[in-house]
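Novice: Okay, predicted coordinates and the sequence, questions at the end:
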Amino acid sequence: MGEYQFYALTTVILFFKMLANSVVQGVGRVNSKTFVTAEDAQFFAHVPPAPDEAPIVKRAALVWRNDLENIPIFLFLGLIYVTLGCWPEGAFIYFTIFIVARILHTIAYLNGMQPWRTIFFTFGMAMCVALAIQILLTVL
């Protein structure tokens, strides 16, 4: 598998990771019968809207926010990395570590596991830094 194909696979895996987080939110709402919007409360549970989200839904929303702060940057860096033809083996190493780190970060975040959440975040961010450095070394 070439770097572009591995980049595509990485993108799809990260999509499914984020999709799974959406499922956690939906299941959390249904299981707790806690819906903040009136139409969802009526449609799914025939209850009045809740004043606040269930705790797991709040955690999953925080995971989403963190993903949206980190995954797009990684994907842009990764695309530039493979387009420039930086160290090919590095793509497999950096992308794999990033994927694993983000999945473990999500698990740790959803379960309130410190310091693991921070450790996995740091591994993922380190891969972005590594990609950026490799890109700079290639273009300068």
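Specialist: Yep, it's here.
Novice: from here on, contacts and neighbour counts on C-alpha atoms
Specialist: Fine.
Novice: secondary structure class for Phe35?
Specialist: Secondary structure, DSSP: H, G, I helix; E, B strand; the rest coil: Phe35 is coil.
Novice: Name the residues of the helix or strand harbouring Tyr81 that come out as buried.
Specialist: Per DSSP states H and E: Tyr81 is located in helix 55-84. Neighbour counts using 16 or more other C-alpha atoms under 10 Å place 56-57, 59-61, 63-64, 66-67, 70-71, 74-75, 77-79, 81-82 of helix 55-84 among the buried residues.
Novice: same thing with stretch 32-39?
Specialist: Buried-residue list, stretch 32-39, by 16+ other C-alpha under 10 Å: Lys33, Thr34, Phe35, Val36.
Novice: who's in contact with the spatially most central residue of the chain?
Specialist: Centroid check for the chain by C-alpha atoms, centre = their mean gives Asp67 as the closest residue, at 3.9 Å. When contacts are counted by C-alpha atoms under 8 Å, 6 or more residues apart in numbering, Asp67 touches Met18.
Novice: What distance do you get for it to Trp87?
Specialist: 26 Å (C-alpha to C-alpha, to the nearest Å).
Novice: and what of Leu137?
Specialist: 10 Å.
Novice: got it, and Asn111?
Specialist: For Asn111, the distance to Trp87 - C-alpha to C-alpha - is 36 Å.
Novice: Could you pull out the strands in this structure for me?
Specialist: Counting by DSSP state E, one finds no strands in the chain.
Novice: quick one: contacts for Ala54?
Specialist: With C-alpha under 8 Å, 6+ apart, Ala54 has these contacts: Gly28, Arg29, Ser32, Thr34.
Novice: quick one: contacts for the closest residue to the last one other than its chain neighbours?
Specialist: What it means is Thr34. The spatial neighbour of Thr34 that comes closest, neighbours along the chain excluded (C-alpha to C-alpha, 6 or more residues apart in numbering), is Ala50 at 5.7 Å. Counting by C-alpha under 8 Å, 6+ apart, Ala50 touches Thr34, Phe35, Val36, Thr37, Ala41.
Novice: The structure to be compared is supplied as follows:
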Amino acid sequence: MTLAIELATWDNPIFKSYVYWTGILCLKMLAMSALTGLTRFARMTFANPEDAIFSKSKVKYDDQRIERCRRAHLNDMENILVFIPIGFLYVLINPSAFLAINLFRLVGIGRIIHTIVYAVFVTPQPSRLLAWIFPYLATGFMALEVILKAAFTLPIRIYLFVAKLKKNTMSADELISFENPVFKTFAFWGGALALKMLAMSILTAIQRMKTKTFPNPEDAVLSKVKVKFDDPDVERVRRAHRNDMENIFVFFLVGLLYVLTDPSAFLANNLFRAVGIGRIVHTVVYVKAVPQPARALAWGIPYVATGYMALQVMIGAF
């Protein structure tokens, strides 16, 4: 039986394709920062006084060309940063090479086209919608496959029985394996949280359609309304999404490193569950505007759990 970690090798064409397109997308995201900077200089529009003083201009926040670049960059973070960990977990389930490689290509090419039609050469809809939806569906499919793999692999009891026969610490090859209940639980909740974050984009779009609030002229023209930025319902969903990005992406990295410390299965599995369930509850109580301390508790428990895992990783490293 091939161990999951053995699939993360240059001899595996799926892993090579994943690394190639991840590198491309990372460069693309770095390029978005440069594009925003160049646009600021070209239009002499700066958001910080220490920047504006060099061009002897006033601070300005609402230049539409710059805001378009920033929205395109934010959309990258909402989607590409979900693809990167999910794509890696997808490699580890040993999928069909033909399917996996073309899924990675679809995400990579789609995200590049999305930026071009959004921020470089503004193109009427549905060009941006199509460039967004295909990578979105591909990432969602991969997340679902990871969840199914984690849910229906070798039963945990069999693994624990085998593990008891071993007196030495498990190697990294054995830890990053779907036969390891800790890694299985991490993969399951990682996939679930990836799907949850992807769902936030849909929820934002639903709120925009419901309230007829669109920040881009090519979207507003379809509904024959004016561009609008400040609808409270839309902004509430966007704040919940941003809070996801501030917390879940940290969990993806720290959770994987925590698996490598060979923690107690009982403790680790329940920490992952606390993060997963807590983040889902956080979104529900945030969007539904449930009174405090509901949201504080739903945020605080996953936050503490992730911080504890990070501390254990640091201790394990020394």
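Specialist: Here it is on my side, so go on. Computed from a predicted structure; not experimentally measured.
Novice: Need the TM-score between these chains.
Specialist: The TM-score (TM-score structural alignment, normalised by the length of the first structure) is 0.89; 138 aligned residues with a C-alpha RMSD of 1.6 Å.
Novice: which residue lines up with Ala187 of the second structure in the first structure?
Specialist: When the first structure is aligned by TM-score structural alignment, Ala187 of the second structure is paired with Ala8.
Novice: Next one: its match relative to Pro49 of the first structure, how far apart?
Specialist: Counting by C-alpha to C-alpha, the gap from Ala8 of the first structure to Pro49 of the first structure is 40 Å.
Novice: repeat for Gly112 of the first structure
Specialist: 27 Å.
Novice: So those two - more neighbours on which side?
Specialist: Taking other C-alpha atoms under 10 Å, Gly112 of the first structure and Pro49 do not tie; Pro49 has more neighbours (18 against 12).
Novice: Map that one across to the second structure for me.
Specialist: Aligned partner of Pro49 of the first structure by TM-score structural alignment: Val227.
Novice: I figured its match hits Ala220, correct?
Specialist: Yes - using C-alpha atoms under 8 Å, Val227 of the second structure makes contact with Ala220 at a distance of 5.9 Å.
Novice: Residues that sit against both of the two, list them.
Specialist: Contacts common to Val227 of the second structure and Ala220, judged by C-alpha under 8 Å, 6+ apart, are Thr213, Phe214.
Novice: Which residue of the first structure lies farthest from its centroid?
Specialist: Furthest out from the centre of the first structure (C-alpha atoms, centre = their mean) sits His46, at 32.5 Å.
Novice: quick one: that one and Thr37 of the first structure, what's the gap?
Specialist: 12 Å.
Novice: same check, this time on Glu53 of the first structure
Specialist: Glu53 of the first structure is 10 Å from Thr37 of the first structure, by C-alpha to C-alpha.
Novice: Identify the residues contacting the nearest residue to Phe229 of the second structure once chain neighbours are set aside.
Specialist: Nearest non-adjacent residue to Phe229 of the second structure, counting by C-alpha to C-alpha, 6+ apart: Pro215, 5.5 Å away. The contact partners of Pro215 of the second structure, by C-alpha under 8 Å, 6+ apart, come to Val227, Lys228, Phe229.
Novice: pretty sure the last one contacts Thr211?
Specialist: Which is Phe229 of the second structure. No - if you go by C-alpha under 8 Å, Phe229 of the second structure and Thr211 don't touch, sitting 11.1 Å apart.
Novice: which residues in the stretch 151-300 of the second structure form helices?
Specialist: Using DSSP state H, counting those that start in this stretch, the helices found in the stretch 151-300 of the second structure span residues 156-164, 172-175, 181-211, 217-223, 232-259, 265-287, 294-317.
Novice: Please point out which parts of the second one sit buried.
Specialist: Within helix 172-175 of the second structure, the residues that qualify as buried are Glu174, Leu175, counting by 16+ other C-alpha under 10 Å.
Novice: Spatially nearest residue to Trp116 of the first structure (excluding sequence neighbours)?
Specialist: Going by C-alpha to C-alpha, 6+ apart, Trp116 of the first structure has Ala108 as its nearest residue, at 6.2 Å.
Novice: Leaving out chain neighbours, which residue sits closest to the residue mapped onto Lys196 of the second structure from the first structure?
Specialist: Counting by TM-score structural alignment, Lys196 of the second structure lines up with Lys17 in the first structure. Leaving aside its sequence neighbours, Lys17 of the first structure sits nearest to Ile103 (C-alpha to C-alpha, 6+ apart; 6.7 Å).
Novice: Burial check on the one you found, number of neighbours?
Specialist: So Ile103 of the first structure, with other C-alpha under 10 Å, has 18 neighbours.
Novice: Which position in the second structure pairs with it?
Specialist: Under TM-score structural alignment, Ile103 of the first structure pairs with Ile280 in the second structure.
Novice: Next: Gly28 of the first structure.
Specialist: Match for Gly28 of the first structure (TM-score structural alignment): Gln207.
Novice: since we're on that match, how many residues are nearby?
Specialist: 19.
Novice: so it sits right up against Glu235, yeah?
Specialist: No - if you go by C-alpha under 8 Å, Gln207 of the second structure and Glu235 don't touch, sitting 9.3 Å apart.
Novice: For stretch 77-94 of the second structure, give the aligned segment of the first structure as residue numbers.
Specialist: By TM-score structural alignment, stretch 77-94 of the second structure lines up with nothing in the first structure.
Novice: Surely Ala38 of the first structure and His46 touch.
Specialist: No - here Ala38 of the first structure does not reach His46: they are 9.5 Å apart, not a contact under C-alpha under 8 Å.
Novice: Next up, the contacts around Tyr81 of the first structure.
Specialist: By C-alpha under 8 Å, 6+ apart, the neighbours of Tyr81 of the first structure are Ala91, Leu131, Gln134, Ile135.
Novice: typo on my end, Val82 of the first structure
Specialist: Val82 of the first structure neighbours (C-alpha under 8 Å, 6+ apart): Glu3, Tyr4, Tyr7, Pro88, Ala91.
Novice: Trace it over to the second structure, please.
Specialist: Match for Val82 of the first structure (TM-score structural alignment): Val259.
Novice: measure its match to Asn247 of the second structure for me?
Specialist: 18 Å.
Novice: With Pro85 of the second structure instead?
Specialist: In terms of C-alpha to C-alpha, Pro85 of the second structure sits 14 Å off from Asn247 of the second structure.
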